[in-house]
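>>> Have a look at this prediction, sequence included:
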Amino acid sequence: MGNKRELISNGNPMEAIVGFSRAVRVGSYIAVGGTAPVDQDGKTVGIGDVFLQTKQCFEIIKFALEDAGSGLQDIVRTRVILTDIDNWKQAIEARKIYCQEARPVDTIMAINRFVNPEWLVEIEVDAVVADQPVA
């Protein structure tokens, strides 16, 4: 694969307007940007529920990683970004479902707000595809 730059889209029309990608893969490294808890229509999933919102973020991340030829097993870092740090336990309970096998390093932080006030959490991940033969 070399150091080819591959842009991963999830069809969000803002990607082209603003100039961002859901994920970018360069060689074996994949960066997945801040992922919000939205459905395919851009509507917030799990309003008021950090656990459900975190799960939705990870579902989107899972599909982005798969589109990049990877998967949850390749995650090496997660960043859990909350609007209320007191919600960290519910977010981590949801994170655990997706990261139990890979056991990546993690950062949990709080900010004042997201662009959509319904969002209680966003997730970022970095992944590195392990060198192994493709079966």
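Alright, I've got the coordinates.
>>> Going by C-alpha atoms from here, please, whenever you check contacts or count neighbours.
Will do.
>>> Kindly indicate whether the residue nearest to Ile30 when sequence neighbours are not counted is helix, strand or coil.
Ranked by CA to CA, 6 or more residues apart in numbering and with sequence neighbours excluded, the top spatial neighbour of Ile30 is Ala127, at 5.0 Å. Judged by DSSP: H, G, I helix; E, B strand; the rest coil, the three-state class of Ala127 is strand.
>>> Presented hereafter is structure B, for comparison with structure A:
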Amino acid sequence: MVERMKVSSGTVWEERVGYSRAVRAGDLVFVSGTTATDDQGNVVGRGDPEAQARFIIEKIKRALEAAGASLSDVVRTRVYVTNADDWEAVGRAHAAYFGETRPANTLVEVSRLVGPDYLVEIEADAVIGSGGARA
């Protein structure tokens, strides 16, 4: 039986909606869709998709670390944007954190996210111990 570990960021939404910031099952870690929301519930980087993406990846990093993983263990990211024209700005942020790791990635435009000021949402999957592996 694979042990399951839930990581919480402590927001009221996790309990209210029924999700975890991240879930670790064995060596796999799945980080939920993450927005640019600070600990006080404020949107970070209003109008700036690159700033939002950077903030989001920092949040993902903290969730991974709480589950015993790191950004270098990320094998897949999914990026949701409200404007596909923002792909390059978001891509710069993604490359700044994942340029060496180069996980599989999908970027899609969606009609909207949970609030009008959110431009980007990112989720990540990681395999603990896979960081640094070369093909």
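Structure received. Model, not experiment: these values are computed from the prediction.
>>> Which parts of structure 1 are strands?
5-8, 23-26, 29-35, 75-82, 105-110, 121-128 (DSSP state E).
>>> Deepest in the core, which of those is it.
Each of those was scored by mean neighbour count; the highest is strand 121-128, a mean of 23, by mean count of other CA atoms under 10 Å.
>>> Quick one: list the elements packing against that strand.
strand 29-35, helix 50-67, strand 75-82 (3 or more CA pairs under 8 Å, 6 or more residues apart in numbering; DSSP states H and E).
>>> Superposed on structure 2, what's the mean shift for that strand?
Superposed on structure 2, strand 121-128 of structure 1 shows a mean distance to its aligned partners of 0.4 Å (mean CA distance after the TM-score superposition for structure 1).
>>> contact partners of that strand?
28-37, 50, 53-54, 57-58, 61, 74-83, 91 (CA atoms under 8 Å, 6 or more residues apart in numbering).
>>> tally of neighbours for the nearest residue to Ser111 of structure 2 once chain neighbours are set aside?
Sequence neighbours aside, Thr82 is the residue nearest to Ser111 of structure 2 in space, at 5.9 Å (criterion: CA to CA, 6+ apart). By other CA atoms under 10 Å, the residues close to Thr82 of structure 2 number 19.
>>> any idea how far the aligned residue in structure 1 for Thr82 of structure 2 is from Ala68 of structure 1?
Aligning on TM-score structural alignment places Thr82 of structure 2 opposite Thr83 in structure 1. Distance, Thr83 of structure 1 to Ala68 of structure 1, using CA to CA, to the nearest Å: 29 Å.
>>> Please apply the same query to Gln53 of structure 1.
Look at Gln53 of structure 1 and Ala68 of structure 1: by CA to CA, they are 23 Å apart.
>>> out of the two, which sits in the busier spot?
Comparing Gln53 of structure 1 with Ala68 by other CA under 10 Å, the one with more neighbours is Gln53, at 27 against 22.
>>> Test my guess that that one contacts Arg95.
No. Look at Gln53 of structure 1 against Arg95 with CA atoms under 8 Å: they stay out of range, at 10.6 Å.
>>> excluding its backbone neighbours, what's nearest the counterpart of Val128 of structure 1 in structure 2?
By TM-score structural alignment, Val128 of structure 1 lines up with Val127 in structure 2. Of all residues not flanking Val127 of structure 2 in the chain, Leu28 sits nearest, at 4.7 Å (CA to CA, 6+ apart).
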